[in-house]
Each structure stands twice: as structure tokens, then as C-alpha cells.
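# Sharing a model that was predicted from the sequence below.
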Amino acid sequence: MPDRFSAALYRRRTAVLWVSALALVLAAIGSLGVENRLVHGGFSDPDAQSSRAGRLMSEHFPAAGDDLVLLLSGAGTADSPPTASLGRSLGGPRSVDSPAMTSLGTDLTRRAERTPGVRAATSYWTAGRTPSMRSRDGSIALVSLSLRGDEDDQAKTAERLVPDIRRHSEGLTVMAAGPAQVQSEVGKQTAHDLLLAEAIAMPITLVLLLLVFGSAVAAALPLVIALLSVLVSRAVLNALAGIVSISVYSMNSTVALGLGLGIDYSLFILARFREELRGGATVREALGPTVRRAGRTVAFSGLTVALSLSALLVFPQFFLRSFAYGGIVVVLSAAAGAVFVLPALLAVLGHRVDRYDVFARLRGPARRAASGTAVPAAPASGRWYRFAMAVMRRPVLYGGGAVLVLAVLASPFTRASPGLFGDRALPADSQVHRATQLLRTRFDADALRTVPVVVEGVGRDRTRVLEPYALALSEVRDVRRVTTATGTYAAGRRVREPGPAGAASVNGDSALVSVVAAVDQDSPAGTRLVGRLRGVAPPDGGTVSVGGQAAAVKDSTSAIGRAAPAAIGIVVGSSLVLLFLFTGSVLMPVKALVLNTFSLSATFGAMVFVFQEGHLSFLVGSPMHTGTLDATIPILTFCVAFGLSMDYEVFLLSRIRERYLRTGDNTESVAFGLQHTGRIITAAAVLVAVVLFVFAISGVTLLKMLGVGLALAVVLDATLVRAVLVPSFMRLAGRANWWAPGPLRRLHDRVGLREDAGD
């Protein structure tokens, strides 16, 4: 950015601030009600076989749907706290077969069926007292509801219906489970967590900024930019929500990124401005190199992070795309605020940016020098300079040690097992989790192990089409039995003639085949079973769609696997191009990709170790673990964390390159760059990590996992990677760090970032 840009900002500083204030007000107005326009779900591929099976079941076999499951008993209350005491109360003296319970349960079923949004309602009493809908001790019975619409419609129906049912169910205890209720409680929990995280993050961040800058004025400026970026992104999301589906989860990540990057970018602008002032420059003179160097670096960084997040747009799940929408807007807003609004504020404040030093009396002259109120010591005497030189004297030892630590942290990732979140993503004391635990422990396990298979093209001769197919399915490993319109089958033979419910398994040209598995659907074995079921040849002239939770996991994982190469290509390709344009080097971009891969692998390994396997989980609030890792989390973490890692890479390289152009000394330039960015990168990383860790207090495991994973990635990148691996690598590479073949060097001279050695 040439000096005329900073000069224009200085001249028009008042106008820039008035426009910014207007934008802030409009963004605040435009963001109103955004939470009400966000939708639930979005974890599945809408074109996958499991999604098709779900739509066919909803259309042709609504009575078999279990979008919402109500657990009814005649004793206790639905609000009893611990699961154990709740189980005892639900196991009260009144049996679900008593006349009173039969009357109450039947009336509730009919009332639920008349509720708007409910397609069909089936209960223990209206389905001929089916044993699978009655607890083993006879104290609880089930009402299974099929709901209309998509996941968001179903969640909103559950949000209306469940409280209404409870209000009008005197004499009954009502608990709710099922996918719609999970989504409903997740929406409430994420909204609560967002408010709590904001209330905690803001004061902690302000205190840390005061510790970094000392000045209350300087500490407040990054929060202003963060607030601006968050409000703008919320307003844009509100507008986008009328065009595309935006996940409820995206708001938490948008606020976290807005706070983190708004503070991050502002720190680098502020640090450079104060450095120039300490060097004796006037306010107008200090603004020039601040905008030209730090501002340009922020712009490059923001573009790099935005392009990394844009890779999420290639995935079919709108849950992942939502993070791209919110993330791209908030990153570009934060960068624009730091490059345009913050310099205008600094132009107005000038030397007053250091006013109200709240820690002045606690610091001696040396500490005041470090905080920016005195002329700093020579670079060679700084801690970061000395540390970098020590690392570069033994680059193999230090670099090899850092790689070994990261490899150990990464090793658990080899044991990663994909899954999708369910009730256990919520806190252990949540209503839906306790209800689902009762389903697991008090009812026939087969009810939760049934895999629905929809066969299209059955025709009139059901027996000829369905029986050979059902027989073949019953012979598949881990299949206990298969039930359809022609009977029940096990181990390759018919074991039961078709019952009264058989006719309900056929609707027109479609038939429902229920496969009862010997393994849980939310386990890796359940996912493998889906693959074997799909390997069975479909009936002649028929089309088969295997559905259920395990099928959704398999399809979602496959969809992510198919799109991942394109996403990784976007992230890697854009980073290579931008870093080449920034540095003019071929090796620097490759080095950045390799080192980022090390830190991300370590992050993934730690996530598996804690969240999948449950080790040290007490450190993050003891979330429930199921032996699986949500399939969307690794790729989401990769895109977000990669962008954040490149953020610090760009800031460090900008100072190293600036020095190298002046001196031509590679080793001294690396130490100089680390000395001038080490403290501020560490402060920025601590602030970003704190914001992310605060958002990890969420009761939703998925958000907790994302917050902890990103915070860990930032910490590893700012410590082992920036402080140890970068100096080690650059010392070993020497002048080759800045090499590029002739054609690429000439290309960089024409289109890349160029600076004179004395600039």
C-alpha cells in the first residue's frame, strides 16, 4: 500500500470514522433477529442414499418414523434431576397396561397426531401393544411421531409440541427423545452458550489487552474492530439466511473468529504504529509505514484466511458451508476494519493512544520500555532474538525435538473413527440425553438397532421380489433378523409368517424392509454393516435405499472424502500462490504448508485422544464420548486452523523479509523478525486461544471440540512452529529460502509484492 493511501486516510480520518460509525449502526440493526433465521441440521449429504431413504420413509411409511419419541409414565416428573432418581420415579407402581394409563396414553397419542407439523403418531397402545414400545419393567411406554418437513421444520415442531404436550398431560410424566428433539435442544444450548461465552470472553480479553499494551485506550481499540467485524458478519448472515440455509452452529464460530481475528489484526497495526512513534516519527509519519507494511500484511493475511475458509463451500453439507459464509465475511470485515478504520482512529488519537496506563505504577523503567513508553533496546539484546540465535546454532536438535513432540501428539489420529453427533453431544444432564439413555437401558435394544431399507419397484408379486432379497439380507454378518411384508427371516430362512403389520410395510410400489442388527448403529461396526447391506444385490427391477444413523455416518464420511481433495487443493493452492506473491520465494510457501501440516496433525491427534477416547476429558468439562469423532470436525478444523496458522506465518515472514532485503543476512534476519514479532505473535495467540477456549465451555460437544481444537492449533503454531521449527528450517535452508527460478522471479517482479531494500 503506497504512502498516498495512508496520507489519504490521514486527511480523511474524520470522514472515515463517520462512515464507520454509520456502518456499525446499520450492521447492528441488520443483525437483529439473525438467530431466529438460522436452521438446524445440515450434517448429511442431501443427495446420499440415506437421505433418500429418509425422504421415502417419511412419504410412504410415516407410521414407521421416529423423528420424535415421547416416553410416557404414570409416576415421577419429567424435570427430576439425576438419571438414576428419574429412572426410579419412572419405574413407579402404575403399569402402562393399566386402564388409566391406557386411556391417558391413547388420548395423548391422538392429540399429538392432530398437532400441526405431525404426519403420523403411533404408540404402544395404538399399535397393538407392541413389546418393543414398552419398557422391560412395564413402567414406560413410547409414542413415536413422524414429523413433516426437513430437519429444521421438525426441530421447530418439536420445540412447540413437547412443551404443549407436557402442559396438557396431567397424571403423566413426558420425556422426549429422537433427532428432532436433539436438534431443538442443541439450538437452545448453542444460543445460551453464545451469550455466556461473550459475557466471559469480553472482560478477560480486555484485561489481557491491558496487560499487553498497558494503555486503556490502546487496549480498547482492538475490541472496537472486533465488535465491528462481528456485527457486520451477523448482518450479512441475516441477509444470506433468506437465500441459503445457515446452520445455528455458525454463529458461535463467527463470533469467536470475529473477536479473535479483529484483536489479532489490530494488535499488529497497533504494535507497528507505536513502534514508529517510539522511533521519533510524527503521527502522520508513523501512519505511513504502519499502513504500508503492517496494513499490507493484514490484507494478505485476511485474504489467505478467507480463501482457506472458502474451501468449505465445496462440501454438500450446509453445516460446513455455513462456516464458510460466516467465516469469510468476518475475516474480511476484521481485515478491512484493521486496515481502514483503525488507522483513522490512530490518526485522530496520535500519542494519546498510550494514555491511561493502568499499570504504570506497577512497572519500572524496564517494563515501561517493553510496553512501548520508552525507546526499546537494540534487537540483538532482546529475548526473542537470543532465543532464535540459540535455536539456529543447533537447528537439527531443536527442530528434530519439536517434530518429535508433534509426532507423538499426532499419533492418536491414526485411530480416528468417524461418526455423527447425537444426543451424547449434549450435556449428560440434558433432558433429551436422559430420555435416550432410558431408551438404551430400559427398552429392547433391537429398537435402536433397526436399519430401515426402502425397496422401490416391488410391483404386485411381493413374495417373488421381497423374499429372496430378505433372505439374502438375513445371511449378512451382524444381522439378527429381517422383517418385511412377506415375513421375518433369520440366518437365511423364514422364521415367522407375515403378521398383521405386514400390510403396512408396503405402500404402492414401495416396500419397507426392517433389518435388526446385532451391533449398535452409532458404532464403527454399524457403519461397516451398512456397507455389507448395500453390497447385497437388489431385487430384479427394484431400487434399494439403506437408511438409518449408521448409513448417514457412512454417507456423510464418503461425501467429505469425495470433496476433501478439492477443498485441500483450494487451501494449498491459494496459500502457495499468495505466499509466493508475498515473498517471491518458492521454498517459503512449501515450508509453510509442511509446518502447518505438522501442527494440524498434532491437533487432530489430541482431539481423538480427548474427545473420542475420553482421556483427560475432565480438562474440557468431561463431555460424553462414544468412541467416534464427528466426521465434519477434522475438515472444518483443517480449513479454519490452516488459515489461522498462515496468519502468523505472514506476519513473521513480513518482518524477516523486510530485514533480509536490507541486510542480505538470512540468519540475522530470522532472529530480527522473531524479535520484532515474537512478543506480539505470542500475545495475539494467547488472546485468540483464550477466546476460543472460552467458546469451548459450550455444552454441545461439537462446539467444545471445535473451540479446543482451534485453540490448541493456535498455541502449537505460535510456540513450536513459529518459535522453533521456522528458525530451524530457515537456518538449514540458508539463502535457498529466497530462491525462485528465473521465470517465476520475473513473474513476481511484475505482479508480486515488491519493496526496496531501504523501504
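Noted; the coordinates are in hand.

# Going by C-alpha atoms from here, please, whenever you check contacts or count neighbours.
Will do.

# wait, residue 473 sits on residue 533?
Yes - using C-alpha atoms under 8 Å, residue 473 is in contact with residue 533, at 6.6 Å.

# Between the two, which has more neighbouring residues?
residue 473 (26 against 21; other C-alpha atoms under 10 Å).

# gap between that one and residue 433?
32 Å (C-alpha to C-alpha, to the nearest Å).

# residue contacts, residue 538?
469, 544 (C-alpha atoms under 8 Å, 6 or more residues apart in numbering).

# residue ranges of the strands in the stretch 51-200 of the chain, please?
68-73, 118-123, 141-147, 173-177 (DSSP state E, counting those that start in this stretch).

# which helices and strands sit right next to the longest one?
In terms of contact count using 3 or more C-alpha pairs under 8 Å, 6 or more residues apart in numbering; DSSP states H and E, strand 141-147 is assigned the packing partners strand 68-73, strand 118-123.

# number of nearby residues for residue 199?
12.

# my bad, should have said residue 15
12.

# Also residue 574?
Counted with other C-alpha under 10 Å, residue 574 comes out at 18.

# OK, contacts around the closest residue to it other than its chain neighbours?
Excluding its sequence neighbours, the residue lying closest to residue 574 (C-alpha to C-alpha, 6 or more residues apart in numbering) is residue 307, at 6.7 Å. By C-alpha under 8 Å, 6+ apart, the contact list for residue 307 reads 328, 570-571, 574, 643.

# Please compare the first structure with the one that follows:
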Amino acid sequence: MTLLFAVVSGAYGVGVFGDMKPGGFEDPGSDSRRAAQLAEKAFPQRAPDAVVVYRDKDRTVDDPGFRDAVVGQLEKLPKSEVTGVAHFWMTKMPSMVSRDRHSTYVALNLAGDNDNAKEESYKAVIDKLAAPGVESLRGGPVPTGHQAGEEIGKDLGAAEGLSFPVLFILLVIVFGGLAAASLPLVVGGLSILGSMAVLRIFAQLTDVSVFAMSLVTVLGLAVAIDYGLLIVSRYREELARGHSGEEAIARTVATAGRTVVVSGITVAVALAGMTFFPFGFLKSMAYGGVASVVLSVFFSLIALPAALAVLGPKVNALSLRRRSKGTPARSTEEGGWYRLAHGLMRRPAIVAVGTLAVLLALAVPFLRIEFGANDARQLPNSAEGRQVHNMLERDFDDNGVKSIDSVLVLKSPAGSQEQGAALQAYADRLGQVEGAKGAQISGAEGTTARVSVSFDGTAVSPEARELVNRLKDVAPPPGAKAYFGGETAVFDDTLDALGETLPLMLLYVAVATYLLLFLAFGSVLLPLKAILMNLLALSATFGVLVWIFQDGHLQDVIRFDPTGNIEPNMPIMLFALIFGLSMDYEVFLVSRIREQYDLLDDPTAAVATGLQGIGRLIVSAALLMCVPLAAMATSGVLTMKLFGVGMVFAILLDVAVVRILLVPAVMKLLGRAGWWAPGPLARFYSRYGIKETDAAPEAPRPAPVSV
């Protein structure tokens, strides 16, 4: 059945690449989106969807041969796909010609009232834009999104090609054998194939961002390896205790299997929080992420135990380690993790304060984060869209002006004398607002009109956003409704939607996580501790990302061009992912400590023996998870590079600082109070809690994990 699933899901899921869409970073229900839709229907001229730069090294734009080659090609474009064309020989605008007059750009409007429809129109003409004998480069919003999708697909293939062999080698080192090492990779492969099929199903029902595939590939592989590592390690541990294969599987599922379920649900809950936002990008990440985690849990609990049942003791076959027969297993008091835990718990206050100081220091840059919109700078310099962006910035004089557009729905036709006078008065009022350079009526058709307000500065600056909000306070003509559009208004609406939705998402994630962790640990304090620690680690991670990507540090090492800001959807996605995966390791560690506490009834000994039993596995799992994420950090797309770097740093920080150092120190300070719950809740946990101790213990101190 597993093989059949792999074949069917792989055959169906591979088609998802053709069904995914670019963009998804805007609120489809915002006023700025409504303004764009109204302008699309009423006015033939609007901001270009595509910009094509034509360059001739020998001829200038004044040469008839240059003109005829470009204009002749533009006239061949199908009007069903290209609804508007503006070029220098039509407009006579000097700003459309480079300073050396050897280059010019053409602005194209594509058919469609949304990004996805425009993408399809662009695909239909992508090969018809080159003019004979003239160099051409395709850029602008739609081509840039299309090129980003292609670049991500290429980077994903390279990341997978690099990750699988490296992961296999590391798994062989961790397990000490080829047979055991292959099992987590099998689970990861099944998870990726299944998630691709799920994404394609979603793509038939709604828009799915092209960026979601990167998350499916990386998260499906990383989480599946985590869970596979936990299951296989526990199974080998149970075999080492003398259990038969069947008994070992039963005990493994009753202990490590339950940890996998709790961990998977916790991660999925955090990822599902992204569906609260109206943005297609975040919703797509939630679809792909939840599918990856759920399928990883499913295959870890179904396919993996079945494979272990077939292998039995042969799971240790092809071992690369030699162990003398009859060598007794070391006591848990002899392990390095046991000694480390006791060393940390001798001075818990110093360890806790020092660790918190480090986290807070790393978090400081987060206080000055600046948000900005995605543009061509996310692409590598080799991409056409980036080259067009660079040429327009470097070689052309910007004689045009940016504008914030007020698109109005009037109560009567704009051409009437009364309405025209009211419309002009409204434009005059907008032009007098602080920060505006002036305003003019830039379009009027039927009961729809557009007033464009010019301003200085960048479109996504805080000053431009403040101007948008001041313009919104100006009363429109009587009976009219004004919708503000343009790049600044879109960005302002995006930040407003994020700010309005974020508290709800945080509340949902916090409450759901708290309840799940209570069911896993039976404590009212430990879930709160875990949530607070995660928020500290997240703040530290965001601080480092601001220091690197916003401020431009390490740009030569990581190979990127800083933009001076961070796309606002990215912190939301990283929050959901990092919060969920951090809880992954929290569940691994504290579940094992809880198991030891139930056996020993000693909070200090439980922490030490629990860390001894799971510490090496957590570190191994974290390092393995970092492999595909580090491969993603090599992507040429800035968004994916930030994602990879942020995830790698967050995981290493979480394991090395929070789980290994801070958790033992804080649990020592809490003592027995850490496991306290009021009587009714304690009885509820005793009856319904998700515990790892249902399998009867056979010794007061379990043997350490052998991986």
C-alpha cells in the first residue's frame, strides 16, 4: 500500500508545479485591491504589468531600424493577452529612453484582473517579446514573479540533490548502520510526495503560491527525519533491552509514537495559524506545511512500524560499528548529558540569567525592523527582471512621478458640470495635504474617476504611508466612495491587515499550544514556560535577521544585496514555523523528562536522566534538519535565502541554548512545582493525558538511547 501511495501521489503531485501561482502577498479584500479592479475596467492606461527593455549597442532609438524592429514586434502581440502598449515612439516621453539613447523600455498591460490571470497572459506572449536584431530583457511585476517561481524550482532541485546524500551520510553516522539510516529518509520521501499531491488538490480549489513548494520540500523532509529518528531510536533501544520485535514495536508506539503525535499536532496547530491571514502566500504555506507534518506523523506511525516489523533485529544490519558482545550498557549516571545536566543545575540561577541575557541582546535589532514590499531585488543579478530593475535605476532618468491614486465611484457621471466641479475641488483638497506635491484628475469614465496624487520619496516609506492615511481623511465629493490604490496604498493595506490579524493568530497559537502541552506534561507551569521561552528565542532570531538582511551584515558571506527592509509576510511565516518546530524539541525533551519523573519521583534526577536519554537524539535531529534548510539558504531568491538562514539559526539557537541550557536550569528552579496542577486538572491529566508511560516500566532507570 505504501508503494502504491508513493507511485500514485508522485504521478499526480508532480503536476502541482504548473498549477501554482506567483504573488499572494496582498489582501484580496482590501480597498487598494478594489481600486485596482475599478481602474482596470474603467481606464485603459494603468501601471505596467510588464516592462521590456530593448537595447542596441550600435544604434540609438533615433535610428529607424531600431524603431521598426521594436514597434513591428509589438504590433504582432495578441490583443487578447496584451491590452495596452506604451513606448517612446508613441509617447515621446524622454524618461523612456536611457541617457546614452541606446536603450528604451516598453510598458505592457496584460489581460486579467488579478495576478494569476496576468501570469497566464504573460506566459502566452513570453516568447513573442524579442525584437529581431535587438537585445531584449523582460522585467516588471509579472515577469519578476514568473522568474522568481522558475528560480525557486531550480533551487529546490539543487537543494534536494544536495540534501539527500548529505542526510544519508549523517544518518549513517548517527545510527551507525545503513539499514536504520535509510528508514527516516523513506518517511521523508513519502511525506514530500504526499504533500505535493495535497497541494495540487488545493490548487484546483484555490490559489496556491509557488513559494509553498519550497516549504513542502524542506519541512516534509526535516520533520519526517525528526520523527523517523525518534521512532527508530526508541525501537532499537527496546530491542537492546531484550524485547522481541513485536514487543519492541508496541512499546515504541506507546512511548515515542505518542510523542510524535503530540509534537506533530503542536507543529500543525502553529502552521494552521497562518490561515487567519487573508494573504494567499501565508495560506499556501499553511496548506503545504500542515500537509507535510500530518503525513510525516502518519507514515512515522504506520509505514515505519510496518518496516520495523519486517526488519526486526535486522534494523541493525549493515552496522558500521563494532561492539563487543557482553559489554554492559552504561548507567544513565555515566553519560555526558547526565553530567552536563547536573552541572547546569548546580547553578541554575546563573545559567538562566546568563542565557536570558544572551537572548535579549540578540533580540535588540528586532526593535528597529523596517518592512518593505517584494520587488526585483529579491532575484539574483543573473535574472532578467533584476537586470531590468538595475538598468532602469542606473541608465534612465526618472522624469515621471510616483502617485497615490484615489479611484472614486461617483453618484452621477463624471462628465456632468456639477460632478466635474466637485471632482476638481476634491483633487485640489488632496493636492494641499501635507506631503503631497499636487493632484490631478487622471481619468474619468462614466461614474468612475481617478485622482492621482504625486509625492517625493520611496513608495513604501513610512512617510508615504502616513500620506496615504492623511489622504483618506479628505472627504470625497458628496455621495462618492473613494478607494485608494497604487503601490503605497497596497503596502499600507498589507501592513494594516497583518497588524489586525496578528493578535488573533497569537492568541490561537498560545491557547492551543498550552492545552496540548498540558495534555502531554500534566503541568500548568511547564506549558507557560515553553511558550515564553519560544517567544524569547523567536525575538532573538528576528533580531539576527534584521542585523543580517536589513542592515546588510554578512552580505558577502551569504551572497545577497540588502534592501534595507524585510518583506512583512516573512516574519509571520517564520513565527509559525519556528514556534512549531521549537515545540517539537520541547515535546521530545520534556516528554522524556516526564517519563523519568513518573518512574523516579525526583525532579532533579528526572531532568538529568531525561536529558541523558534524549539529548543526543535532539542534537542529531536538529543538525539533520538544518541540512535541507541550509541548502535552501543557498537559493538565489532573497526571500528563500532569508527563510533558510532564519530557520537554521533558530533551530541551532533553540537546541543549543534553550533546550540544552535553559530548560534544565529553569526546571531545577521550579523543582516539584514545575509538575504541579490543581486537583481537578491533575485528575483530568491522569485520565486523559497523553503520556509516554502506559507501557509498564521494567527498571527504575531506563537505559540510555542507542542511536
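Received it, and whenever you're ready, just let me know what you need. All values reported here derive from a predicted model rather than from experimental measurement.

# Overlay them and tell me the TM-score.
The TM-score (TM-score structural alignment, normalised by the length of the second structure) is 0.94; 691 aligned residues with a C-alpha RMSD of 2.0 Å.

# pretty sure residue 636 of the second structure is touching residue 382, no?
No - counting by C-alpha under 8 Å, residue 636 of the second structure stays clear of residue 382, with 9.2 Å between them.

# of these two, who's got more company?
residue 636 (22 against 9).

# Just say helix, strand or coil for the alignment partner in the first structure of that one.
Residue 636 of the second structure maps onto residue 699 in the first structure, with residues paired by TM-score structural alignment. At residue 699 of the first structure the chain is in coil, as set by DSSP: H, G, I helix; E, B strand; the rest coil.

# Residue 699 of the first structure against residue 189, yeah?
Yes - counting by C-alpha under 8 Å, residue 699 of the first structure does reach residue 189; the two are 6.7 Å apart.

# what's the burial count for the counterpart of residue 664 of the second structure in the first structure?
In the first structure, the residue paired with residue 664 of the second structure according to TM-score structural alignment is residue 727. Neighbour count of residue 727 of the first structure, defined by other C-alpha under 10 Å: 27.

# Name the residue closest to the centre of the second structure, please.
Computing the C-alpha centroid of the second structure and ranking residues by C-alpha atoms, centre = their mean puts residue 573 first, at 4.2 Å.

# For that one, which non-adjacent residue is spatially closest?
residue 282 (6.6 Å).

# Tell me how many other residues crowd the one you found.
Counted with other C-alpha under 10 Å, residue 282 of the second structure comes out at 27.

# That one pairs with which position in the first structure?
For residue 282 of the second structure, the residue aligned by TM-score structural alignment is residue 320.

# so its match makes contact with residue 309?
No - with contact defined as C-alpha under 8 Å, residue 320 of the first structure does not count as touching residue 309 (9.8 Å).

# Tell me if I'm right that residue 144 of the second structure and residue 376 touch.
Yes - counting by C-alpha under 8 Å, residue 144 of the second structure sits close enough to residue 376 to count as a contact (6.0 Å).

# Mind jotting down where the strands sit in the second structure?
Secondary structure of the second structure (DSSP state E): strands located at 50-55, 82-86, 103-110, 135-139, 402-409, 438-445, 448-455, 481-485.

# Would you convert those strands into a markdown table that also reports distance to residue 628 of the second structure?
Below are the strands of the second structure laid out as a markdown table (distance: least, C-alpha to C-alpha, whole Å):
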| stretch | distance to residue 628 of the second structure |
| --- | --- |
| strand 50-55 | 34 |
| strand 82-86 | 40 |
| strand 103-110 | 37 |
| strand 135-139 | 30 |
| strand 402-409 | 41 |
| strand 438-445 | 50 |
| strand 448-455 | 45 |
| strand 481-485 | 40 |
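
# Now tabulate these in JSON lines and tack on distance to residue 522 of the second structure and mean neighbour count.
As requested, the strands of the second structure are exported to JSON lines (distance: least, C-alpha to C-alpha, whole Å; neighbours: other C-alpha atoms under 10 Å):
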{"stretch": "strand 50-55", "distance to residue 522 of the second structure": "58", "mean neighbour count": "24"}
{"stretch": "strand 82-86", "distance to residue 522 of the second structure": "63", "mean neighbour count": "18"}
{"stretch": "strand 103-110", "distance to residue 522 of the second structure": "58", "mean neighbour count": "24"}
{"stretch": "strand 135-139", "distance to residue 522 of the second structure": "57", "mean neighbour count": "21"}
{"stretch": "strand 402-409", "distance to residue 522 of the second structure": "55", "mean neighbour count": "24"}
{"stretch": "strand 438-445", "distance to residue 522 of the second structure": "64", "mean neighbour count": "18"}
{"stretch": "strand 448-455", "distance to residue 522 of the second structure": "59", "mean neighbour count": "24"}
{"stretch": "strand 481-485", "distance to residue 522 of the second structure": "52", "mean neighbour count": "23"}
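
# Identify whichever of the ones you listed lies nearest to residue 609 of the second structure.
strand 135-139 (59.1 Å; C-alpha to C-alpha).

# and residue 509 of the first structure, how far is that from residue 344 of the first structure?
Counting by C-alpha to C-alpha, the separation of residue 509 of the first structure from residue 344 of the first structure is 69 Å.

# of these two, who's got more company?
More neighbours surround residue 344 than the other of residue 509 of the first structure and residue 344, with 26 against 14 (other C-alpha under 10 Å).
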